[in-house]
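**Student:** My questions are about this predicted structure, shown below with the sequence.
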Amino acid sequence: MMAGMLLDTVVTASADLAATRSRKAKIAILAETLRAAPVSELASAVAFLTGAPTQGRIGTGWRTLVDLETPPADTPSLTLGEVDAALGAIAAAGGTGSVARRATALTELFGRATKDEQRFLVRLLTGELRQGALEGVMVDAIAAAAAVQADVVRRALMLSGSLAATASAAMSGGTDALTRFRIKLGRPVRPMLASPAESLAEAITELPSAIVEYKMDGARIQVHREGDEVHVYTRTLREITGQVGELVALVRAMPCESVVLDGETLALTDEGRPRPFQETMARFGSTRDEQVRALLLRPYFFDCLHLDGVDLLDAPLRERNEALRSVAGEHVIPGEIDPVDASALLDSALAAGHEGVMVKALDSVYAAGRRGRAWLKVKPVHTLDLVVLAAEWGHGRRTGYLSNLHLGARDPDGGPPIMVGKTFKGLTDELLTWQTERLQQIERERSDWVVHVRPELVVEIELDGAQTSTRYPGGAALRFARVVRYRPDKDPADADTIDAVRGLLRG
């Protein structure tokens, strides 16, 4: 029987990952570690290496962890299985005396950990190891470790929604096991994403046979129906079925027995124009605010991934669109196939208060993420989704508020976000108040003027472009950046990459 993998092996691998910028080297480090992991501990290895416990948040605060004064062990002895079991027990602790039980369990766990392992555990449990970009590198590492094609791993991940499950299938059964993943009603599929286009003319030239649709300023949703059972998920695959009863009723009334639809939803004014994005997102949370709960959401669907027992992921968009129109009726997003005048459609979208248009290749299959450029988004202004790294205390009327934001782009090779600029523009008094409170909740460290935070929050930034810069490590800096809004529907893994910023460089 294979012995458990030592936590020290993962800690060493994590340090090696942090020490290199080379994507090839990162893949090699991860693949070697995955090959060495016992099947029973593979899920823990994948989770820890991508920066999160298998349980997600375990209910232990940052202050509790940093205040632990437990002498470290001299030599490594903890296995991944033992760590995972201990974290599971801590996460499950509840009721009277749970705080004391968690503290005791943490003390016991940390008492068996070496100094380096203790540091790793603190960073793991506070989210400081979590780097969404590393997931893409992990996919390639799973492929390398199991000697399978990376595209097969990506497709399995899209359908399983779990890196651990995907890795287990790859390592135990190779390509055959990975290709057995199918759409399972009630299990969300990772969404396909769009890449930016400089202009509508560029998008039409690149995708000459395409559908052009409104790009709405709403929240991404995915709905699943099997019989009368309906589930609604957000862009990050969080279930919100209980908060959106009107969407559930609408999908339940569609002329089908089973369906999976991809789309947007938003709250509208009495005149039919989109309400602010924050008002739509407020409906997704648990709230007692009667005004928020009274806002009705209107869905606009743009893709059909499954209909009445038939999976459509591998069918071209042209066929998926026919299925969509047969089932969603008036709730299909406005758009035209190969429009005679695409600019008129863009003008009508903007006039209705929306962001722009999407141009989608009619022969494209549905593939999670931004693989290729089958979907292009066209907007009249440049915007980027960036990660908040820090904020500076304000001056004058902003004294006492965290104001000037430090912004980072995602490193596609799995490193930490790369700083590309700062901005204090576009922040309302309400947003300043929220931002000051929220950023201090995810604080890592501070100096006299700057509060550095864990890279958890994504903010949408409008800008005039980018310019070359020796000030920032990515060699590019934002021009005239301003805050549009925070994006609670997105994780750091959804942020734009440093390559997207460099793509805006003049000349």
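**Tutor:** Good, I have the coordinates.
**Student:** hey, let's count contacts and neighbours off CA atoms from now on
**Tutor:** Fine.
**Student:** Please name the residues that touch residue 318.
**Tutor:** 362, 363 (Cα atoms under 8 Å, 6 or more residues apart in numbering).
**Student:** quick one: it and residue 75, what's the gap?
**Tutor:** As judged by Cα to Cα, to the nearest Å, residue 318 and residue 75 stand 60 Å apart.
**Student:** and if you look at residue 271?
**Tutor:** Distance, residue 271 to residue 75, using Cα to Cα: 68 Å.
**Student:** ditto for residue 320
**Tutor:** Residue 320 is 57 Å from residue 75, by Cα to Cα.
**Student:** swap in residue 272?
**Tutor:** 66 Å.
**Student:** dropping in the other structure now:
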Amino acid sequence: MLFAEIVATSAAVGSTRSRKAKIESLATLLRALAPEEIEPAVAWLAGEPRQRRIGTGWRTLTDLRVDPADAPSLTVMAVDEMIEELAGLSGAGSVLRRRELVGELFAAATAEEQSFVIRLLTGELRQGALVGIMTDAVATAAGLPIAPVRRAFMLSGALPTTAVAALRGGLDELSKFELEVGRPVQPMLASPAEGLADALAELGADISVEYKMDGARIQVHRNGDEVRIFTRTLREITPSVPELVSLVQALPCESVVLDGETLALADSGRPRPFQETMSRFGADTGELLLHPYFFDCLYLDGVDLLDEPLSARLDALERAAPDHRIPSVQRPTDEAATDYLVAALRDGHEGVMVKSLAAPYAAGRRGRTWQKVKQVHTIDLIVLGAEWGYGRRTGLLSNLHLGARDPDGGPPIMVGKTFKGLTDKLLAWQTEEFPKHESSRDAQTVYLRPEIVVEIELDGVQVSRRYPGGVALRFARVLRYRPDKDARDADTIDTVRGLLPG
């Protein structure tokens, strides 16, 4: 198959809001793929190369000036082979060879293909084929029920691998996927609750209320003395966390799969900033010790617990790691649950998780049986610019550059970007209004005079070297614009820094 067909399908998926239309477009393409093309194509359409990290950054790609080809000629396998070679380059001469290889790829690519490759390799491919939609498309293309495809994906941890099994072997091949100690499974996800009262009303009395820690999600696998530890994205970090390995090796069991959080603590016992925990994942050693807090047990000494209710999994967790459980209370009264939320916030954590004790482990899905109740902040920031959108947002000003007011009277200080929370109405308004406040522009961004104030909801801030203010917003979302305010009314950089943990 020509690579251009992948690009065209990506564009078609990005141009529609209909979930059904997205699935049908993807399924039509999947049915036409040769067996060896399934894995790379599924990975690309889900937003990343199957090789994950390839060592080629944004600057290398965007600085390259190569005239596009007039007509498509690249095949799916030719592109995959080039990306495979890029991912394997290292050592002396690798920088030059990487540039040569990217140049060869771009010279053979049309303008549309070049754009797709840049966005694919820089993580900016937002064509709407999210993992959930792609999973449904695989089931549709294979003519299978969605449940066994989702379960196989959960157990394989890799959607391209699942797609190959579904499209080539059907139910028989999918049934071969089982929970295997040492192979990570997709983590179960939580949905945000409007508030604690809403979560309690929806889930009833048969619940567990747990601390929602601002740590890094980990999945721990142990088989005898062998321990492997994975992040939320299923990246292995075992060599970077020797203290966790030693701790897991000492647990009173022979084999186990645990789900939890890990974080660095200050001497006071309060959590250190999130990025300090994350810094440990990129180094072999570190002065900060990580502490694990487990909240689920998926497997214990030969018994697969995925389909068991949370109550049974917590019993197994108590047997496997009694001294390392996340703080929790089972079947609390509404008053006790409220007290637990207050205690979690007082101790420096994000809030609480409210979980149904009757629910199985629905890996890879964001369901309502786990709900997170967090403290939310809102601040007023200045719009410094906006980037032109991709996919369905092509032709619209989308991703906002956000700045806080300098209390000393200097220009606004950039603290982050976001495109979250922007409705079609807001996108249309921005695209019409922002050029009226334009100070300059380049190919990607329209920069504005500091005149427009927007109200932003966020989960918090963290220390960052990326922005001049030394902080960055976490999970920022647009609530509304504030025409009643001008830049003098925006929050200051001191207010933003005041949201740092501790």
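**Tutor:** Arrived safely. What you see is a predicted model, and the numbers here were worked out from it, not measured in a lab.
**Student:** Need the TM-score from the superposition.
**Tutor:** The TM-score (TM-score structural alignment, normalised by the length of structure 2) is 0.78; 445 aligned residues with a Cα RMSD of 3.8 Å.
**Student:** thinking again about what came up before, so residue 271 and residue 75 of structure 1 - more neighbours on which side?
**Tutor:** Per other Cα atoms under 10 Å, whichever of residue 271 of structure 1 and residue 75 has more neighbours is residue 75, with 11 against 6.
**Student:** Trace that one over to structure 2, please.
**Tutor:** Aligned by TM-score structural alignment, residue 75 of structure 1 pairs with residue 71 of structure 2.
**Student:** Ok, residue 409 of structure 1 next?
**Tutor:** With TM-score structural alignment as the criterion, residue 409 of structure 1 matches residue 420.
**Student:** residues touching its match, list them.
**Tutor:** Counting by Cα under 8 Å, 6+ apart, residue 420 of structure 2 has contacts 476, 477, 478.
**Student:** Please apply the same query to residue 105 of structure 2.
**Tutor:** By Cα under 8 Å, 6+ apart, the neighbours of residue 105 of structure 2 are 79, 82.
**Student:** ditto for residue 203 of structure 1
**Tutor:** Neighbours of residue 203 of structure 1 in contact, by Cα under 8 Å, 6+ apart: 197, 359, 376, 378.
**Student:** Please report how far the nearest residue to residue 407 of structure 1 once chain neighbours are set aside lies from residue 234 of structure 1.
**Tutor:** Spatial nearest neighbour of residue 407 of structure 1, chain neighbours left out: residue 388 (5.0 Å); criterion: Cα to Cα, 6 or more residues apart in numbering. Look at residue 388 of structure 1 and residue 234 of structure 1: by Cα to Cα, they are 22 Å apart.
**Student:** Between these two, which is the more surrounded one?
**Tutor:** residue 388 (25 against 21).
**Student:** Look at that one and give its secondary structure.
**Tutor:** Under DSSP: H, G, I helix; E, B strand; the rest coil, the three-state class of residue 388 of structure 1 is strand.
**Student:** That one against residue 457, yeah?
**Tutor:** Yes - between residue 388 of structure 1 and residue 457 there is a contact under Cα atoms under 8 Å: 5.7 Å.
**Student:** Please tell me how far residue 343 of structure 1 sits from residue 499 of structure 1.
**Tutor:** Distance from residue 343 of structure 1 to residue 499 of structure 1, by Cα to Cα: 28 Å.
**Student:** Same check on residue 361 of structure 1?
**Tutor:** Applying Cα to Cα, the value for residue 361 of structure 1 to residue 499 of structure 1 is 23 Å.
**Student:** of the two, who's got more company?
**Tutor:** Ranked by neighbour count (other Cα under 10 Å), residue 361 of structure 1 and residue 499 place residue 361 first, with 24 against 14.
**Student:** and residue 457 of structure 2, what does it touch?
**Tutor:** 376, 377, 378, 379, 476, 477, 478, 479.
**Student:** Put together TSV for these, with distance to residue 66 of structure 2 and neighbour count on each row.
**Tutor:** Listed next are the contacts of residue 457 of structure 2 as TSV, based on distance: Cα to Cα, whole Å; neighbours: other Cα atoms under 10 Å:
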residue	distance to residue 66 of structure 2	neighbour count
376	46	11
377	46	13
378	44	15
379	43	17
476	36	22
477	37	19
478	37	19
479	41	18
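**Student:** now, which of these lie within helices?
**Tutor:** Judged by DSSP state H, helices contain none of the contacts of residue 457 of structure 2.
**Student:** now, the most widely separated pair of those?
**Tutor:** 376 and 478 (13.0 Å; Cα to Cα).
**Student:** Look at the residue lying closest to residue 446 of structure 1 once chain neighbours are set aside and tell me its secondary structure.
**Tutor:** Leaving aside its sequence neighbours, residue 446 of structure 1 sits nearest to residue 452 (Cα to Cα, 6+ apart; 5.7 Å). Three-state assignment for residue 452 of structure 1 (three-state DSSP): strand.
**Student:** Thank you kindly, that will do.
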